[in-house]
Every structure is written in structure tokens, then in C-alpha cells.
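Undergrad: curious how this folds, go ahead:
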Amino acid sequence: MEVLKNKKTLQDFIERQKEMGKKIGFAPTMGALHNGHLSLYKEAKKENDLVISSIFVNPTQFNNVVDLEKYPRDINRDILILENSGLVDAVYIPEVIDIYPEKTESIHYDFDGLENEMEGKSRPGHFDGVGTVVEELFKQVQPDNAYFGEKDFQQLAIIRKLVEKKKLPIKIKGVAIYRADSGLALSSRNKRLHEDRREDSKVIFESLKKVNEWFKTVTIPEIKERIREIFDHQRGMQLEYFMIAEEETLKETHTIYKDKNYRAFIVVIVDGVRLIDNIHLK
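TA: Predicted structure coming up:
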């Protein structure tokens, strides 16, 4: 596996691969890798000649400096995980100057309102940071296909909108949420939880599965009330928000239409750690 530590090294590598006609699959990460990330590379391996990862903790998508400082970093461990997986041909580990050669600041984007829903309401400018780093990485890596997990469904929708608006020749592939045996969605943040609390947090996915059952017969206001009641009885857990939204617009809905697709979204703070999850509603 090639380890590419700056933009020039990456450009030389990509140029050689393009000359050989290689189809490139790409999944950017912020490191702290786990099996959820590897599931992206498994999908990429099926559809491409070459699979590239990137590891870059993007400063412009953090609203809180403390969160940026606390974000887990262990490059050597991450490289070892990628090497041992046998799924990745190269990993790009840029410095800030490779992504932000002048100022470390975001471009402002219009994502047709997707950026103002859910996470965007409490994290102003967050998706400008996401869009800025992803667009720059796409320009440098020049992938044919790019892979993102459905756990961050809003981010996935925004990246699809970015590619559409910028007319980038890249196919965006969503990959199903990778879960622990308990059902908890895998996240780099889970490492900050004690093992017992990770087990307790399985209630998040269990409640989403109940929502999928209730969705057939129960009104949305009643579903929301039931979810509130569940988390009112969980020790050390705070329900930040729960909502049911249209998958296309991400706008919260209180009425169901047969020609729309819906998804339930939840954010729960467990011992100070913010956990997100979602489920497609049938």
C-alpha cells in the first residue's frame, strides 16, 4: 500500500494510474478507522481497479475548537489497519496546506436548503466545511466512484448535491450503516464511551426499529412522544432530537404521502458523547 503524504506525491501517483486507465474508488475519512470505514472499501474494491483512502481531520467542519482537539488521532494505527485489510491500494495523508494553501477557511455553498436541516440547525457552517474539503479532495484524487456511509445520511445527501451542482464526473455511492453486534452504529466517537455504556447505547437502534414498526399504524406526533418517553428513562442519556423527514429534502414531516420516501433520524448524548443514527422507514 502506498502512503502519500503530500499533494505532489498524490498527483504523481494519480497521473500514473490514469495513464494505465485505472478506475479509481475513493472514500475520504478523518481517521480513527473502524470496521465501518472498511465496509466502504469493501464496496469500492468490488467496483474499481484501485481503491484510495484519505485521512485528514478537517478543521473547518468543527464548530467547537474543543471537539477538534479531542478528535481521536492515531495515524500509525490507521495505516496498519488499512494495510492489514488488503482492501486499499493507497492512502493520502495531506497536511493542512495541501488542502488550504492560502487560508484555512470554508467556501460558502448553496445546497438547496439541505444544509439548513437537522445538523445544520445546531452547527452553522459545518456543511460549508464538509463541502470545501470534499470538493478539494475530489479535485486532487479524481475518483470515478466515491463511497460514503449512510450513518451520516445528511452528509451523503449534501455530497450528492455538491456533485450535481458542480457537475463533477463522479458517482456517489451510499453504503449501509455498519453496526456492532448490539446494533449500535459504529463511529469513531464510540471509543470515548466505556464498554458498558456502548452496550447500554444499543437502545438507540432498538428504538429506531420500533419506529419502523409504529410507522405503519401510529401517527408521527405519537411516535415522537413514545421516543421521548423511552429516553426519559435512560440513565445518563439525553435525547437531543428525533425526527422523521423526507429523504430527498431532509425536511421534517408530520404527514405521510405514499409517493415519498422517509427516514427517521435521532441524536442522543450518552455521557457527553454525541451519537447519531437513522433508519429508512418502510
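Undergrad: CA only for contacts and neighbour counts going forward, please
TA: Noted.
Undergrad: can you give me the strands in the chain?
TA: 2-4, 24-29, 50-55, 90-92, 145-149, 171-175, 237-246, 262-270, 273-281 (DSSP state E).
Undergrad: what about the helices in the chain?
TA: Counting by DSSP state H, the chain has helices at residues 7-19, 35-47, 65-70, 75-85, 96-99, 119-122, 126-141, 153-166, 195-200, 203-214, 220-232.
Undergrad: and the longest one, what's buried?
TA: In this case it means helix 126-141. 126-135, 137-138, 140-141 (16 or more other Cα atoms under 10 Å).
Undergrad: repeat for stretch 191-210
TA: 192, 197, 198, 200, 201, 202, 203, 204, 205, 207, 208, 209.
Undergrad: just the buried residues of helix 126-141 now: which is nearest residue 175?
TA: Ranked by distance to residue 175 (Cα to Cα), the buried residues of helix 126-141 are led by residue 134 at 17.1 Å.
Undergrad: burial count for residue 277?
TA: 22 (other Cα atoms under 10 Å).
Undergrad: please give me the structure for this one as well, since I'd like to look at both together:
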Amino acid sequence: MKIISDIKEMQTLAIAARGEGKRISFVPTMGFLHEGHASLLHEGRKRGDLLVLSIFVNPTQFGVGEDFDKYPRDMERDTHIAAAAGVDVVFTPSPVGMYPAGYQTFVDVAELTLPLCGASRPGHFRGVTTVVCKLFNIVQPHIALFGKKDFQQLAVIRQMTVDLNMPVEVVGMPIIREQDGLAMSSRNKYLSSEERTSALCLSRSLQSVRAAYHSGERDAERLKQLVQNIILAEPSATIDYVELRADETLEKVATVDDRTLLALAVRVGATRLIDNCLLGEDD
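TA: Below you'll find the model as predicted:
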């Protein structure tokens, strides 16, 4: 397994691999890997001849007062996980390499970035699409894998690749959960033991709404109220948003169906967690 930090070196390797007819699979991450990331790597290993993992905590997707400086990092642990998953190349660019002095170009997807996390974190998705666009140009993948826990991010990146005619297949992979239902996230590290228990209100509310849906409830407002009641019963939990949206357009719906997305953002203590499900699908 090679570890590359130089952008030109990574790009040269990718061009050479393509020239040899190799299919490049790519998993972009901010590191502090967990089993959710590992599931993407294992699938990428199956689908490509060269598997590239990037580890880059991207400063442009963090807003003022967010957790860029304290975002968890553990490169030694990450490289062990990468090696176990069969990664060929770990790409670890520096912030100054990705955004040198005088940098002034950004990629902005207009409508899909407005609701949900886009409303709560202005500028976040501009940072995401910019860095992913740059990484696609550097790594030159045939296929890129992303987790569905960041459902809006996945939708935005798919839109970008279509709009900009990028020859990359974007694959969404299922949410990986702890045994008790909590969606795996690097930010779970921030939770105290009491907050970790409180955080189960997210997955519990998803399960309750699915049960209500399968029992015949179709009114979005009543389902939304069900979620709010469960979450607000936890003293340490505050709601950023609870939304029922069309899965492709992310537009609000009054009546739900199998393809309706239930998306949550909840602060448990100081930690912001997201989760989601499609009402007609099981994890």
C-alpha cells in the first residue's frame, strides 16, 4: 500500500493506471475511519483494479465555530484499516496543496444544497462539491463510493457529476449501524456515555416512523410530530431539523410513499448528528 501526499504524484499514478486499462475505485473520506468507511472500501475493492482512499479534513466545508480544529484524526489507525481492506493507495493531500495562496475557484450546486444541512450550514456544500471535484480530477476514478448516511451530500455529488459531465459512477452505500442502531459516524467520538445513550433517539424515531408508515400512516405532518416527540423526550437532545422529502428532488411532501426520505439533524449535547431512512426500505 502506497501513501501519497503530493498531488502531482497522485495524478500521475492515476493517469498511468488508466493507461494500463485499470479501473480505479475511489473512497473519499475525512479520516478517523470506522466500519462504515470499511464497507465502502470493501465494495470498492470488488469493483476496481486500483483502490484509492483519500484522507483529507477539508477546511472549506466547515463553517465559523464548527469543529474543524478538533475533528478527530488518527492516521496510524486509518492506515491499518485501509491495509486490511485492501487499499492500494492512500492519498493524503495537505490543505495548502489543495487550496494554495490565491485560490478562488469553487463549485456550487444550486437547488439541492438549499434545504436540510444546506440551510443549517451555509457554504458547507460548496466546500464539499469543490473538494470532491478536485479529488475526482486528481484521482480520476471510474467509480466513487459514498455512504447514504450523508444522503443530501450523495444527491448533491450525483447532481454535480451529471451537470459537469464527469465520467464517474457515483455509488451510494447503505448506512452501517452499531448493534444498538446508532449510525456510525466519526463524530460519535464526541459523545459522553450518557449522550451516547440519548443519541439512540435518532434511530428509535426512524424505526417508529417506519412502523407507523407500514401500519398505513401517510400524513407527513403526523409522522414528523412522532419523530419530534421521541427526540424531545431526551433532555440532552435538540432538533436542528426533522424533514420528510422526496428522495430525488429533496422537495417537501405532504403525503409520503415508499421513496420518501425522512432526514434528521439533532444535537445531542454539543454534538450534531444526522441520520435518515427511506420509508419503504430497511437498512
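Undergrad: and the strands of structure 1 as JSON lines, adding distance to residue 83 of structure 1?
TA: Below are these laid out as JSON lines (distance: least, Cα to Cα, whole Å):
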{"stretch": "strand 2-4", "distance to residue 83 of structure 1": "9"}
{"stretch": "strand 24-29", "distance to residue 83 of structure 1": "15"}
{"stretch": "strand 50-55", "distance to residue 83 of structure 1": "11"}
{"stretch": "strand 90-92", "distance to residue 83 of structure 1": "9"}
{"stretch": "strand 145-149", "distance to residue 83 of structure 1": "19"}
{"stretch": "strand 171-175", "distance to residue 83 of structure 1": "21"}
{"stretch": "strand 237-246", "distance to residue 83 of structure 1": "37"}
{"stretch": "strand 262-270", "distance to residue 83 of structure 1": "33"}
{"stretch": "strand 273-281", "distance to residue 83 of structure 1": "28"}
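Undergrad: which residue numbers in structure 1 go with stretch 174-186 of structure 2?
TA: Across structure 1, the stretch matching stretch 174-186 of structure 2 (TM-score structural alignment) is residues 176-188.
Undergrad: ok now the matching stretch, how far from the chain's centre?
TA: Between the centre of stretch 176-188 of structure 1 and the centre of its host chain there is 13 Å, according to Cα atoms, centre = their mean, to the nearest Å.
Undergrad: give me the residues contacting it.
TA: 32-36, 39, 72, 149-151, 198-199, 201-202, 204-206, 277 (Cα atoms under 8 Å, 6 or more residues apart in numbering).
Undergrad: list the buried residues of that stretch.
TA: 177, 178, 179, 183, 184, 185, 186, 187, 188.
Undergrad: can you tell me which of those residues lies closest to residue 86 of structure 1?
TA: Checking these one by one against residue 86 of structure 1 (Cα to Cα), the nearest turns out to be residue 178, at 18.7 Å.
Undergrad: from residue 149 of structure 1, how far off is the closest one?
TA: According to Cα to Cα, to the nearest Å, residue 178 of structure 1 stands 8 Å off from residue 149 of structure 1.
Undergrad: overlap of the contact sets of these two?
TA: With Cα under 8 Å, 6+ apart, residue 178 of structure 1 and residue 149 have common neighbours residue 36.
Undergrad: so what's the residue mapped onto residue 123 of structure 2 from structure 1 closest to, chain neighbours aside?
TA: Alignment note (TM-score structural alignment): residue 123 of structure 2 maps to residue 125 of structure 1. Using Cα to Cα, 6 or more residues apart in numbering and skipping the chain neighbours, the partner closest in space to residue 125 of structure 1 is residue 61 (7.2 Å).
Undergrad: list the contacts of that neighbour.
TA: 125, 126, 127, 128, 129, 130.
Undergrad: could you dump those residues to TSV with distance to residue 268 of structure 1?
TA: Shown next, in TSV, are these (distance: Cα to Cα, whole Å):
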residue	distance to residue 268 of structure 1
125	22
126	19
127	20
128	24
129	23
130	22
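Undergrad: name the nearest of those residues relative to residue 251 of structure 1.
TA: Once Cα to Cα is applied, the member of these that ends up nearest residue 251 of structure 1 is residue 127, at 16.2 Å.
Undergrad: number of nearby residues for the nearest residue to that closest one once chain neighbours are set aside?
TA: Counting by Cα to Cα, 6+ apart, residue 127 of structure 1 lies nearest to residue 115, which is 6.1 Å off, once chain neighbours are set aside. Counted with other Cα under 10 Å, residues neighbouring residue 115 of structure 1 total 23.
Undergrad: any idea how far residue 62 of structure 1 is from residue 115 of structure 1?
TA: Taking Cα to Cα, one finds residue 115 of structure 1 at 15 Å from residue 62 of structure 1.
Undergrad: nearest to residue 170 of structure 1, of the contacts of residue 61 of structure 1?
TA: Closest to residue 170 of structure 1, out of all of the contacts of residue 61 of structure 1 and judged by Cα to Cα, is residue 130, at 16.8 Å.
Undergrad: if we can go back for a sec, could you dump the helices of structure 1 to CSV with distance to residue 266 of structure 1?
TA: Formatted as CSV, the helices of structure 1 follow (distance: least, Cα to Cα, whole Å):
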stretch, distance to residue 266 of structure 1
helix 7-19, 37
helix 35-47, 19
helix 65-70, 20
helix 75-85, 28
helix 96-99, 32
helix 119-122, 11
helix 126-141, 18
helix 153-166, 11
helix 195-200, 16
helix 203-214, 8
helix 220-232, 10
